[in-house]
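Trainee: need coordinates for the following:
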Amino acid sequence: MAKPPNSPPPLLLLLLLLLLCPLLLLPLSSADDFAVMTKLASLLSPTPSGWTGTNPCTWTGITCDSTSTHVTSINLASLSLSGSLPSTLNSLSLLQTLTLQRNSLSGPLPSLSNLTSLEQIYLDSNNFTSVPTNFLSGLTNLQTLSMSDNPNLAPWTIPTELTQSSSLSVIYASNANIYGSIPDFFDSFPNLQNLRLSYNNLTGTLPSTLGGSEITNLWLNNQLHGLSGTIEVLSTMTQLSQVWLHANSFTGPVPDLSKCTNLFDLQLRDNQFTGVLPASLMGLSKLANVSLQNNKLQGPFPSFGSSVTVTLGTTNSFCRSSPGPCDPQVTALLAVAGDIGYPISLAQSWLGNDACSEWTFVTCDSRGNVTIVNFGKQRFSGTISPAFVNLTSLKSLYLNDNNLTGSIPDSLTSLPQLQLLDVSNNNLSGVVPVFPSTVKFISVGNLLLGKNITTGSGGSGGNSGSGSNSSTSGGNSNGSSVSAGLIAGVVIAVVVFVGVVSFVSYKCYVKKRHQRFGKTDGSEVGSEMVKSAVVSGVNGHVHGQGGGVPSELHSQSSGDHGEMPVFEGGNVVISIQVLRQGTLAQHLFEWRELGYSPLTWKQRVTIALDMARGVEYLHGLAQQSFIHRDLKPSNILLGDDMRAKVADFGLVKNAPDGQYSLETRLAGTFGYLAPEYAATGRVTTKVDVYAFGVVLMEIITGRKALDETVPDERSHLVTWFRRVLINKESIPKAIDETLAPDDETFDSICRVAELAGHCTAREPFQRPDMGHAVNVLGPLVEQWKPSSHEEEDSFGIDLHMSLPQALQRWQSDEGTSTMFNDQSYSGTHSSIPSKPSAFADTFDSTDCR
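Mentor: This next block holds a predicted model:
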């Protein structure tokens, strides 16, 4: 075919096509942006004024690029708009600013992923309902994220893909239903200055990467269940100017903020802060506003400048009511508490300026000098304070069975009247000080103590500090004396062991001979429990397959094993009835009835204290490997009939024949269950503490844990009552009317309410141990007095009775049979905690088989 005349050459055609391609694509891109904007207009109600015509670049509030083909800014703030956003919003490839705050927009938020030009996002004060998983991924130029006050959002977590937005300077997401922990990613934001995450459900501790950041404005206040841990990281946030951490569960002392020279507003109220306020806080020149109420701060009364507005409240534990130094012994003990993190249990009881005025763990002589400090078995962490040396009259210092680390201060050797120092069963290390021969020094159970001591001429080996129960200043012990001591110890241990086995065997024989227990429903009702005295080894642990208990003790009866629900662990056999009786489980319904009856406040707290002691006792057994650690709240507080294994066997969740399973029973008592049980199905000590906290709330309010007869916002007792605790002024309205508290008892009720709030914290590690509950309730029972003797006796209850004894009295009055033994034996062993009053008539030395 002939070539047309005057036609361009092929090469020229190719060049023309290459030049025209970008122009051909432009209408397609603008068509995409225009389609998205048209969809947005159709979803908004009313349609924004000025949105007429087919070209969005001419609409009010819309800005486009220089070619008028791509939308770069959408500004629709405060237009009273409703409706939703199109899911294709991230097709606006050149969008830089999205401003939609203060409207009534709803529905799911669209993904904004990969909008690499996007710099500003304002979504505050709307009604959006959900956040997509890829909401903020790939926003490499994002500088401002503001989406506070969207309370209808489904729960969501802070996305870690925010680290791709390294230019962020503002993050506002308060009251946006965020849950979980704060990611430890703030080293990815070198320009971040404003972080506001208030009124969410954040939990856990402050991330370490906050330290050294450029943040000036930090709002983390009013979390639903509370952030926890210390706030020590603030000491390195030198750019801080405003800090709002109030209404959380922070603990420990207020750190030294002397480097935060721009700080003007510090809100720390409604937490659990303890310890002495640093003097440097009072010296900050720009500080103008401080709130510290509803904590347990200690030490001297703070003295701020006249230009500072300070709110202290009445719950702190300052040694005086006005500025001035504390008593020297108080100062010394507070320094001691500082080295173990100022535990809340000390702050709650160490009140006033006299250490001899009913301070827990402190004993004084008649002249008001501290002679004994007993911190044994309190699970304290930290180090041994050299400030003990300032207690010059100190004779006995018990620090045993804690989690103390570090070395033993040499200064303790100079205490002039010291006679006993017990640091056993900690994690101490380093050189062992040489104490005078008059000091009994107990250090067993510290495997690293003395490891770095070099062997010298005539000296003992480097491990001597951790291998003996006492040491003196002699320093001339040799191998022969050590061997002799070891041999003597072994001989004594063997003699004691043989004696204990003989004693238990005799008790078993007496039990068989007298046949004190019958059978019910095919199961043994007798309390079958081998005391921890029947163990092998120096440490007093039950062994799974080894010796220590004669094999006869492990033999079963001739009946069908399935007819006798027992707990078997190694050589220990415990019947289900023992756990039922020991935990008061089968009497829980009677306790529940008491919770709603018009008993006096002291009666209710007394019963709660007995229950707490009982639970604490079983937890103590579990920690001694006598009862398996999985035997927790289901049969302690919720009354479960189930099989379990003791010692080296795990929890068996199948119930005896004809009875409900564990899961079924727990489902019926959902109001008592901790949140983590729904996810894991595993019961722990902290689940137990949660259930006890619910019981305390029932005591205070007279309400059920789960009441479907009231509105939804009040039906779940824990959720409702924790909201009450946020504002202490709401507590009087929540108290059971039958209590009719006066000024004398209201403070006690508030303390129990506070304890209930801690026990029901969402995160398990935020909840205290049951021992803490005992420490809180015990003083209330002892200190509170009823208004009249008749009131105390009006229900026929002797308040000095244990709960089992009280139940026995009530059962007798009702004509029912008792389930508690009328005999008790005192045979105990050091490896098992002392029985609380609630167990005085439950576990006997003869209850073995």
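Trainee: every contact and neighbour count from this point should use C-alpha atoms.
Mentor: OK.
Trainee: which ones are touching the nearest residue to Asn262 once chain neighbours are set aside?
Mentor: Using C-alpha to C-alpha, 6 or more residues apart in numbering and skipping residues adjacent in sequence, the residue nearest Asn262 is Ser241, 5.0 Å away. Applying C-alpha atoms under 8 Å, 6 or more residues apart in numbering, we find Ser241 in contact with Thr216, Asn217, Cys260, Asn262, Leu263, Phe264, Asp265.
Trainee: repeat the analysis, applying 7 Å as the threshold.
Mentor: Applying C-alpha atoms under 7 Å, 6 or more residues apart in numbering to Ser241 gives the contacts Thr216, Asn217, Asn262, Leu263, Phe264, Asp265.
Trainee: how about these in JSON lines, adding distance to Tyr690, secondary structure and neighbour count?
Mentor: Shown next, in JSON lines, are the contacts of Ser241 (distance: C-alpha to C-alpha, whole Å; DSSP: H, G, I helix; E, B strand; the rest coil; neighbours: other C-alpha atoms under 10 Å):
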{"residue": "Thr216", "distance to Tyr690": "37", "secondary structure": "coil", "neighbour count": "20"}
{"residue": "Asn217", "distance to Tyr690": "35", "secondary structure": "strand", "neighbour count": "19"}
{"residue": "Asn262", "distance to Tyr690": "41", "secondary structure": "coil", "neighbour count": "17"}
{"residue": "Leu263", "distance to Tyr690": "38", "secondary structure": "coil", "neighbour count": "24"}
{"residue": "Phe264", "distance to Tyr690": "38", "secondary structure": "coil", "neighbour count": "18"}
{"residue": "Asp265", "distance to Tyr690": "35", "secondary structure": "strand", "neighbour count": "20"}
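Trainee: and for comparison, fold this next one:
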Amino acid sequence: MESANRRNFLLPFLLLSAVLAAADDGASMLKLASSFSPPPTGWSSTTSDNYCSWSGINCDKSNRVTAINLASKSLTGSLPPDIATLSELVTVSLQRNSLSGSVPSFANLTKLQTISLDDNAFTSVSPDAFFGLTSLQTLSLSENTKLSPWTFPDLSQSTSLVQVQLDNTSLYGTLPDVFQSLSSLESIRLSYNNLSGTLPASLGGSTVKNLWINNQIVGFTGTLDVLSRIPQLSQVWVHKNMFTGQIPDLSKCVGLFDVQLRENQLTGPVPGSLINLPSLKNVSLSNNKLQGPFPKFPPSVERIVVNGTNNFCNTNGNPCDPQVTILLEIAGGFGYPVFLSDDWSGNDACQFSFVTCDSQKNVITVNLAKKGLTGTISPAFANLTKLKNLNLNDNNLTGPIPNGLTKLSSLQLIDVSNNNLTGDMPGFSSSVKFSYTGNSLLGNSNGSGGGGPPGSGGSRGGSYGNSKNSGDGKNSIALIVGIVIGVLVFVAVVCFVSYKYVMNKKYGKFGQMNGNASDAEKGPVKNGVMGKATNGYGGLPGEMQSQSSSDYSDRHFFEGGNVAISIQVLREVTDNFNEANVLGRGGFGIVYKGEMPDGTRIAVKRMECEEKGTKGMKEFQAEIAVLTKVRHRHLVALLGYCINGNERLLVYEYMPQGTLSQHLFEWREKDYAPLTWKQRVTIALDVARGVEYLHSLAQQSFIHRDLKPSNILLGDDMRAKVADFGLVKNAPDGKYSLETRLAGTFGYLAPEYAATGRVTTKVDVYAFGVVLMEIVTGRQALDVTLPDEKSHLVSWFRRVLINKENFLKMVDETISCDDEETMAMIFKVAELAGHCTAREPYQRPDMGHAVNVLGPLVEQWKPTTQVEDGNSGIDLNMSLPQFLQKWQADEGTSTMFGDFSYSEIQSSIPAKPSGFSATFSSSDGR
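Mentor: Model (predicted):
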């Protein structure tokens, strides 16, 4: 009876609850209908009667809303917070509409499984919008490009989550380390955001199959080692980031078919674990810092993109030269640092800047002092059997000194001081000068032997451990100290006198410096160069500088560091700055060509400096200290400098084929060959890569170069190099900021720089866009000989670009464009130029995008066995707005290969960065 009474009591209560709940859903649905403008077909904004029969709405038997399916309905308006009261919701599908405002909170809707809000115009995401969704399987918010910056949501309780799609949604910050709780997760799409930091360790061992984190604005850093612990991987898109280190061992990822690693800072050889993946169909490794032999993939791999800025020793896949292979092993001990890869060029070890060879091309010197190296000293050093000098001092190296080094019969000097080395003290012969101070743990296992206590011994010769500290009293110690000091002073005097005598005999007048106090940093002569001896001991010239040798190839002309050159030397090598040696004139001085005594050709920029005094001198020298350390294959190297009164002179490597502007504008007058279209695009790509490298450095600290065509110099291989650094201190944030040196050529100034002096990387992008316009048209940025409507290249170019019928009229007449393929490429470069010169900085891409656009064009000319891209070429019958719409529509599409989906990485329309304007009009021009 009591149980029946309870049922009779509960029944009305449950019925009332159901009615109230249904009523609540009705009120919420009315709010939802009112938030749309206009409401969807069949919906009412005045009454919630029959809301379960509204189009796109599903309800359960209690009239509780379980699904809202309104994809691609051209909806506008917003989503009200009341949607969170629909507690029975399972699915919300509102993708491909124009909804705006804030993404409301769905927090604690425990039955919600799918949220699809892709391709809308939301501007913000509510805090904790996706917290507590314990049944959530799909979260998709992709392509909401107007969102304000927000961080990765808290999904720790969504343990049933299968896929997360948040690409192009303004995410920033780091990824939380929560993936160990997401045991069902298979797909992560976070491309085109501003995420940074390292990959979370919890990704290792996860069930992720598709990982898309490509094209971050700044980029993820650290290594990709965590990928080796995700065996289920089938698709990896990590391109356009800042990952470093080696390509990880992917041998356990047997289902991996699509690997996109391009546009990072990966180093070391391409591992066999990647080359031999059984399912691999698509791989891109271009524009990294990879080394070793060119990888040979099996025929089963359909698409291969490997070239770009990689530093392979060859192009045929054969083993590298034995000495190059040894140096690669040595680099492996240091973790393949990026700067060593940047120095890697070809298959000749003697071409590396940190190496000196003898006349038989044997490596005799390896100088890696003060390079910030970590890792260990590789035993492979012992395979350089002719090695005389090894400088590894002032790094952060750990581990032991390989015992094999003691068996090198030619070794004369080894300096490992100021590291963190451990292990036994090696027994070098008495003919070896061994410096090891600053390694407090080195030799501790054997006590402190003949050279003194570890870490305090400094420098010694001979084997360690043969002598003992007697401790018999102060007299013995004083006697030893006195003898040592006396011997050192005597040796120093003899070395100095011998050095001066040899230099005077060998170099004659080039070894003389006058007494002018304005000449900077008088010092020992290095093959005619006056400057500091950068590897000296106790203020004396270092071993490599002071060793007398009849073999001239023992020495490098420039060995890096702050190389000061006397004004007399520069006058001599330029024939007293003869007018006949002028290479070019610019707003910052005249550039002369010269030839040093050993035959090295140089370019000397001679500038007047208004700022005098100690402050100006210190700033100039600080700038030089930075610039001489920057090396990149697409940048002209700064070799030295001179200060003479109020003159500042910079010495660059010489590019024998002249400047880009000469080949574009002066080829008739100066008998230069006009550049082919292939050469022009290759130059543009190399410039883009060089500037992208500088921008990556600038994000870390300090530097910038300008893009005036007169400063884009051509080498023997038509490689473009960007010249003339600028450096600015005391920026508002207290760090170094970028400086643009484009004054004097108004056509290169971005609108924001011309009006307000605002300096950003987007100013460089604008200038690069002007360079592209010059490459396409063969016209200068500002030509006062033309009518006003044509004199300013940017505005005229953008007007012509809008009308495809007039497009052919602006192409340089020296370019052969008879075939459709070339025309499509020209149009693509012109289109990129239009983007780069957009009036608003946020509408311009970064230089990485320019590299992505130009890279495939250059690669198309290289002989490959790759399948031709079926989507290559551009329909010239399309209007520009139609073309841009197609670009946007193609974003993120893929094609099918069997059961696999892989990216169209070689599509003629690369992915569009966020913020681009949809169309261009004449009003955009200045």
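Trainee: quick one: which of the contacts of Ser241 of structure 1 hold up in structure 2? List them.
Mentor: Contacts from those that recur in structure 2, judged by both residues aligned by TM-score structural alignment, their matches' C-alpha atoms under 7 Å, are Thr216, Asn217, Asn262, Leu263, Phe264, Asp265.
Trainee: how about those in a markdown table, adding distance to Tyr342 of structure 1?
Mentor: Below are the kept ones among the contacts of Ser241 of structure 1 laid out as a markdown table (distance: C-alpha to C-alpha, whole Å):
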| residue | distance to Tyr342 of structure 1 |
| --- | --- |
| Thr216 | 28 |
| Asn217 | 28 |
| Asn262 | 28 |
| Leu263 | 25 |
| Phe264 | 26 |
| Asp265 | 25 |
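Trainee: for these, which one is nearest Leu85 of structure 1?
Mentor: Asn217 (30.8 Å; C-alpha to C-alpha).
Trainee: and the closest one, what pairs with it in structure 2?
Mentor: With TM-score structural alignment defining the correspondence, Asn217 of structure 1 maps onto Asn210 in structure 2.
Trainee: what about that match, distance to Gly613 of structure 2?
Mentor: 60 Å (C-alpha to C-alpha, to the nearest Å).
Trainee: name the next helix or strand following the longest helix seen in structure 1 along the chain.
Mentor: Ranked by residue count under DSSP state H, the longest helix found in structure 1 is helix 479-514. Sequence-wise, the next helix or strand downstream of helix 479-514 of structure 1 (DSSP states H and E) is strand 519-520.
Trainee: isn't the match of Asn217 of structure 1 up against Ile188?
Mentor: Yes. Using C-alpha atoms under 7 Å, Asn210 of structure 2 is in contact with Ile188, at 6.1 Å.
Trainee: what's the match for Phe13 of structure 2 in structure 1?
Mentor: Per TM-score structural alignment, Phe13 of structure 2 is aligned with Cys21.
Trainee: wait, a strand at that match?
Mentor: No. Cys21 of structure 1: not assigned to a strand; according to DSSP: H, G, I helix; E, B strand; the rest coil it is helix.
Trainee: give me the distance between it and Ala279 of structure 1.
Mentor: From Cys21 of structure 1 over to Ala279 of structure 1 (counting by C-alpha to C-alpha), the distance is 72 Å.
Trainee: between these two, tell me which one has more neighbours.
Mentor: Ala279 (15 against 10; other C-alpha atoms under 10 Å).
Trainee: circling back to that earlier point, and of the kept ones among the contacts of Ser241 of structure 1, the nearest to Glu713 of structure 1?
Mentor: Among the kept ones among the contacts of Ser241 of structure 1, and counting by C-alpha to C-alpha, the member closest to Glu713 of structure 1 is Asn217, at 33.1 Å.
Trainee: contacts only, for the closest one.
Mentor: So Asn217 of structure 1 contacts Gln193, Asn194, Leu195, Leu240, Ser241, Gln242, Val243 (C-alpha under 7 Å, 6+ apart).
Trainee: which position in structure 2 pairs with the third one?
Mentor: In other words, Leu195 of structure 1. Looks like Leu195 of structure 1 aligns to Ile188 there (TM-score structural alignment).
Trainee: residues near Glu568 of structure 1, how many?
Mentor: Neighbours of Glu568 of structure 1 (other C-alpha under 10 Å): 20.
Trainee: just the element for it, please.
Mentor: strand 566-569.
Trainee: what span of structure 2 is that strand aligned with?
Mentor: Going by TM-score structural alignment: strand 566-569 of structure 1 matches no residues.
Trainee: what do you get for stretch 87-94 of structure 1?
Mentor: Counting by TM-score structural alignment, stretch 87-94 of structure 1 sits on residues 81-88 of structure 2.
Trainee: again with stretch 400-419 of structure 1
Mentor: Against structure 2, stretch 400-419 of structure 1 falls on residues 393-412 (TM-score structural alignment).
Trainee: need the contact partners of the matching stretch.
Mentor: 369-377, 379, 381-382, 385-389, 415-423, 426-428, 431-433.
Trainee: please redo it, this time with the cut-off set to 8 Å
Mentor: Residues contacting stretch 393-412 of structure 2 (C-alpha under 8 Å, 6+ apart): 368-379, 381-382, 385-389, 415-429, 431-433, 442.
Trainee: just stretch 122-140 of structure 2 next, same as before
Mentor: 99-118, 144, 146-150, 153-166.
Trainee: before we move on, the earlier item: helices and strands around the helix or strand that comes right after the strand holding Glu568 of structure 1, which ones?
Mentor: Once the chain leaves strand 566-569 of structure 1, the next helix or strand it forms, by DSSP H and E, is strand 572-575. Other elements packing on strand 572-575 of structure 1 under the criterion 3 or more C-alpha pairs under 8 Å, 6 or more residues apart in numbering; DSSP states H and E are strand 566-569.
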